[in-house]
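Engineer: Sequence and predicted structure are below.
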Amino acid sequence: MSAPSVINTDYNQDILDQYGYHIFSNGTISNGSSCYLTFDQYYPEIDPDGTVYNGTTCDYPYYHIRARGAMGIVFGTLAILILPSTFHMLRKHGARHSVVEYKRFRLFGRRWQWYWLFVAHILAAVSGFMSIDIDRDYIQGTALTSYGAVYTAIAPTILCAVWEMTRHWCSFEERRVFEEDPFRFKNHDRRSQIHLIMPVVFYLFAFLFFLLTVLRNWSLLIKINSTFIVDDRWKVGAFFGFVAFMVTIFQVGITFHYYHPRIMPPKIYLSFIGVAAIIAYSIGMAFDVRISPFNPLANVPAIAIWGYLPILYIMLIMNICAYFERNEDLVIADEKEDRERRNMNSLLQNLHTDSSADTASTLFTRRSYTNEEIKAFAKAHVKESQLQDLPEEEKV
């Protein structure tokens, strides 16, 4: 990066004093609200009425793209390239293949993880390309503040996507139990109350995470530059993000406690690794400005490994795992068909062991049959009756 050749300026000192302009040794002139370059071909003219001609703002992209900008281009491009896969997974897993839709298992609920991930794609792409001007600007300005707001919004968005993925897995395990036995759980027991409270608790802390880290006065970034990020507001916001992550982990414990799944999907704990890295980075940058993405002179490899890689990692994990998974409705339908087949085989086996001379009424008084067995027996009886009604030449 070659330094510009600063030239001496010749302004009317009375005009400068009247409008509060000061000339600085770095080749700029500013009155606190406006800042202009005053070197090389950039030479603003100030009229006695305060009008500025040929003025070039201090955040003009004067330099060439360097490592920070190149890394941002790669990050933004990869986020865009993964986006079509996210659309495909939304269509695949958000489609309905079931005739009946229960109120507690709405189709809209399983789509939320992909909605949040879609927003994360957009934020990642925008922030990646915004980082180009951080390298190019002569003095940091709008590019750095805009980048800070957009990039910071990625962390709570990714956290919400992982939460919805975990919550939906819990809902899927509940649906599997419900399909097998609709009367296993009561509607207003402690379990249902926990399912009602958990999303409220998570989104409360996620919103506080967003409020304290994203919704702030980003103009301070220009005045205090890279040291502003160590303020207590950011630290408290990162702590709330950690609490929201703990709520997500607690959701996994609730799922195992009530529904006893055979195994936790790999996408859950693999995504947790990425979220843990994002939360750790949010806390770490508050204590070390050398790794802060809001520091124009920060360590570029540190930003790439801690700031960008976990985000892309979660996007890939969610899409790759969803590629090998089937739609929830299809899984439920196969499990239901398998239960009916097993119940029918069990019923026929029990009927075979009973005396063949006994009537159907005698069989039902000899032992207690489950609802599924009775349904299977009825289907088998109807099918046999239909077969007997066919002509002899069609039975073959």
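Structural biologist: Good, I have the coordinates.

Engineer: only C-alpha atoms for contact and neighbour calcs from this point on.
Structural biologist: OK.

Engineer: All the helices of the stretch 101-250 of the chain, residue numbers only.
Structural biologist: Applying DSSP state H, counting those that start in this stretch to the stretch 101-250 of the chain gives helices spanning 107-136, 142-152, 154-180, 190-213, 220-224, 232-259.

Engineer: Distance-wise, check residue 131 relative to residue 164.
Structural biologist: From residue 131 across to residue 164, the span is 29 Å (C-alpha to C-alpha, to the nearest Å).

Engineer: Just send the helices of the stretch 101-250 of the chain back as a markdown table, with mean neighbour count too.
Structural biologist: Output for these, formatted as a markdown table (neighbours: other C-alpha atoms under 10 Å):
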| stretch | mean neighbour count |
| --- | --- |
| helix 107-136 | 22 |
| helix 142-152 | 21 |
| helix 154-180 | 21 |
| helix 190-213 | 16 |
| helix 220-224 | 14 |
| helix 232-259 | 19 |
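
Engineer: could the ones you listed go into JSON lines alongside distance to residue 297?
Structural biologist: Formatted as JSON lines, the helices of the stretch 101-250 of the chain follow (distance: least, C-alpha to C-alpha, whole Å):
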{"stretch": "helix 107-136", "distance to residue 297": "9"}
{"stretch": "helix 142-152", "distance to residue 297": "12"}
{"stretch": "helix 154-180", "distance to residue 297": "22"}
{"stretch": "helix 190-213", "distance to residue 297": "21"}
{"stretch": "helix 220-224", "distance to residue 297": "14"}
{"stretch": "helix 232-259", "distance to residue 297": "20"}
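
Engineer: Pasting the second one now:
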Amino acid sequence: MPLIDARDLLAFPGGDNSSDTVIEGIHFNLTTLNFWNYTYYTNGTLSNGSWCFLVDPPYTPTVVLANGTFLNSTWCYLATEPIGDRARAGVGFAVAFALCLILVLANLKKHGELILPIEKRFYPIGRRWQWYWAIFVCAAALIGLFTGIDVDRYRVVELPLVLNVFFWFLMQMGTTALIWEAVRHWGSWMERQFIDPNPFVLQEKDKRGMFELWLPLFFYFWLWLNFFLIVPRNWGEIELQRSPDQAIEHAIPTATDGRFKAATFCLLICWLTTLVSLWHSIRHYEPRNRGFFNRAIGFLGYMPFRFTLLLPLGLAVVAYQGLAAWEFHLSPLNVKTNLVAMYVGGYTPSLLILIIQCIAGFMRPNEDRELMRQRRLRGQAIDQELGIVRKPAWWRRVNGDLPAGSMRDRIMRNVREVGGGRPTARHVERLAEQRAAGAESEAPTRVNAVEMNEFHRNSTASSVPASNNPPPPYSPYGGKSEQRRSERTVQMVAGLLFPSENSGLSTERGRGLEGSNNDQPRRPGTSERSSSTASGVSTSGAPQQIRSMLDV
């Protein structure tokens, strides 16, 4: 079958004389045309290898000058033709990729949102990479398909064909990376769920962790090798499809050379690496089965359903790129290629992969929210095992357990109660005076009442209640020294909370002894505690009631 339409050479039509020719009803000087080596082609162009002009209506020039210049001429490398089947199919696929781009952005917003704090072991960009690559695939497809419109509109093959196939190759690489990131991130998500109950159940630098560290580097090495085998080349050879001889001598050898075939091999290694990553994740983060057949069945059972679709479609991407490297008449590099093979094998797998990813993304919840749900379920299970029944959130509000007012009101209420700065000292002094006066007035009426401000330690270490020995009244400091005033205030508060009279009672708490009758104090041993805070109250008395600092 012919590779492209024949562009056979034509003889110049006869004119009025031997130095005249008539093309589309216009007379041209044949001697001038021959002098400048112009050739007449069946596609209605005149070319001498450097200049090319259209000569069919309505682009027929009016006259040629002696220096070889045509007046009212039209350059061959312009989009002058109507769009063809290649352009129509490309526009349809471009609209589909544009819709996928909108869905991809919505999924990126949903799954890229952070709710829990960032963990050093799981970076947020790890779960966004698959959507970044999806955006790259959509952008490459849109650019390539829209530039492919001019492939049909150019009568002579030129730059639009190169742009079309260039972005098609980028789309193929992005699609492979998209599948890899989807599989790799699924393994990372499984690891995150696996270690969330116990962060120390898996080490980061064991064989498993190091394998997961080096495997992405291995994948991207082969992907970039595919890129460097395809992109840096002389793309001008692909444009030389303006005649059968040009295609055979230049275009076909370039489009099917060893670099394109080796690039297909690199892409196949990337696909196999993705398969190994999936196997690794199932092996380490899913229950293990015994036996070869049970493991095979378990591999398919644990694998998400979308991967059963993505992996064969990814293999189809690799297969068509290899087919294009061996069969030029089915390759998108051919200007007159088989359009069914080009769009079904070249663009449909990538489009289906995007659609599957978007649908799966809308069906799955945000990972942080899912992790919070799992933690809540684990907490409920633990509470059930311990017999703890937690009230719902509305229970405290209904029963009035929550303090009224906003957080600002509660803080201001605490500040007013405690005070601040110099008013705090005055507030403490006033409370100390009131408490001292109240203790003196209530001392005769209370029986066996034990309060901190009623304790009085004497030098005889008596065990008599301190209500018989009330503390001496304290008078506020009336001087001008702020330092002395602060010291006096601290002494009064300390005296109220912890009466510090010298006591001879030595309590040996470390050995469980009540006290010692020796008058001479001794240094506590290594296994004993100091009795500096020991109370002189007998164990038969009422327990001490420690007051809050807010009351003072």
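Structural biologist: Cool, the structure landed. Remember, predicted model here, so these are calculated numbers, not experimental data.

Engineer: Quick check, residue 350 of the second structure in contact with residue 176.
Structural biologist: No. In this structure residue 350 of the second structure lies outside contact range of residue 176 using C-alpha atoms under 8 Å: 9.0 Å.

Engineer: ok, back up a step: of all the helices of the stretch 101-250 of the first structure, which one is nearest residue 306 of the first structure?
Structural biologist: helix 154-180 (11.9 Å; C-alpha to C-alpha).

Engineer: Just tell me the aligned range of the closest one in the second structure.
Structural biologist: Under TM-score structural alignment, helix 154-180 of the first structure corresponds to residues 171-197 of the second structure.

Engineer: what do you get for stretch 265-275 of the first structure?
Structural biologist: Counting by TM-score structural alignment, stretch 265-275 of the first structure pairs with residues 304-314 of the second structure.

Engineer: Show me which positions of that stretch end up buried.
Structural biologist: 307, 310-311, 313-314 (16 or more other C-alpha atoms under 10 Å).

Engineer: If we only consider these, which is nearest to residue 169 of the second structure?
Structural biologist: Checking these one by one against residue 169 of the second structure (C-alpha to C-alpha), the nearest turns out to be residue 314, at 13.9 Å.

Engineer: ok but that closest one is inside a strand, no?
Structural biologist: No. With DSSP: H, G, I helix; E, B strand; the rest coil as the criterion, residue 314 of the second structure is assigned helix and is not in a strand.

Engineer: what's near enough to touch residue 350 of the second structure?
Structural biologist: 137, 171-172, 175, 313-314, 317 (C-alpha atoms under 8 Å, 6 or more residues apart in numbering).

Engineer: Tell me the counterpart of it in the first structure.
Structural biologist: Using TM-score structural alignment, residue 350 of the second structure pairs with residue 311 in the first structure.

Engineer: Run through the neighbouring helices and strands of the helix or strand where residue 352 of the first structure lies.
Structural biologist: In the assignment (DSSP states H and E), residue 352 of the first structure maps to helix 328-353. Counting by 3 or more C-alpha pairs under 8 Å, 6 or more residues apart in numbering; DSSP states H and E, the packing neighbours recorded for helix 328-353 of the first structure are helix 154-180, helix 371-389.

Engineer: how close does the first one sit to the second structure?
Structural biologist: Just to be clear, that refers to helix 154-180 of the first structure. Compared with the second structure after the fit, helix 154-180 of the first structure shows a mean deviation of 0.8 Å (mean C-alpha distance after the TM-score superposition for the first structure).

Engineer: And that helix, how far out from the chain middle?
Structural biologist: A distance of 12 Å separates the centroid of the chain from that of helix 154-180 of the first structure, by C-alpha atoms, centre = their mean, to the nearest Å.

Engineer: Provide a list of residues in contact with the corresponding residue of the second structure for residue 59 of the first structure.
Structural biologist: Aligned counterpart of residue 59 of the first structure in the second structure: residue 77 (TM-score structural alignment). The contact partners of residue 77 of the second structure, by C-alpha under 8 Å, 6+ apart, come to 154-158.

Engineer: Return the members of these classed as buried.
Structural biologist: 154-158.

Engineer: how about those, which pair is most distant?
Structural biologist: 155 and 158 (8.9 Å).

Engineer: Need the residues touching each of residue 350 and residue 176 of the second structure.
Structural biologist: 314, 317.

Engineer: Count the residues that sit near residue 236 of the second structure.
Structural biologist: 13 (other C-alpha atoms under 10 Å).

Engineer: In contact with it: list those residues for me.
Structural biologist: residue 162.

Engineer: Matching it against the first structure, which residue comes up?
Structural biologist: Residue pairing (TM-score structural alignment): residue 236 of the second structure is matched to residue 219 of the first structure.

Engineer: Same check on residue 263 of the second structure?
Structural biologist: Using TM-score structural alignment, residue 263 of the second structure sits opposite residue 237 in the first structure.

Engineer: these two touch, right, that match and residue 208?
Structural biologist: Yes. Using C-alpha under 8 Å, residue 237 of the first structure is in contact with residue 208, at 6.5 Å.

Engineer: Spit out the residues that contact those two alike.
Structural biologist: Joint contacts of residue 237 of the first structure and residue 208 (C-alpha under 8 Å, 6+ apart) do not exist.

Engineer: Now do the match of stretch 265-275 of the first structure: distance to the chain's middle.
Structural biologist: Worked out by C-alpha atoms, centre = their mean, stretch 304-314 of the second structure lies 22 Å from the chain centre.

Engineer: List the buried residues of the helix or strand where residue 349 of the second structure lies.
Structural biologist: Assessed by DSSP H and E, residue 349 of the second structure sits inside helix 348-363. For helix 348-363 of the second structure, burial by neighbour count (16+ other C-alpha under 10 Å) applies to 348-355, 357-358, 361.

Engineer: average offset between it and the first structure?
Structural biologist: Looks like 0.6 Å for helix 348-363 of the second structure (mean C-alpha distance after the TM-score superposition for the first structure).

Engineer: Equivalent analysis for stretch 129-138 of the second structure, please.
Structural biologist: Mean deviation for stretch 129-138 of the second structure: 0.8 Å (mean C-alpha distance after the TM-score superposition for the first structure).
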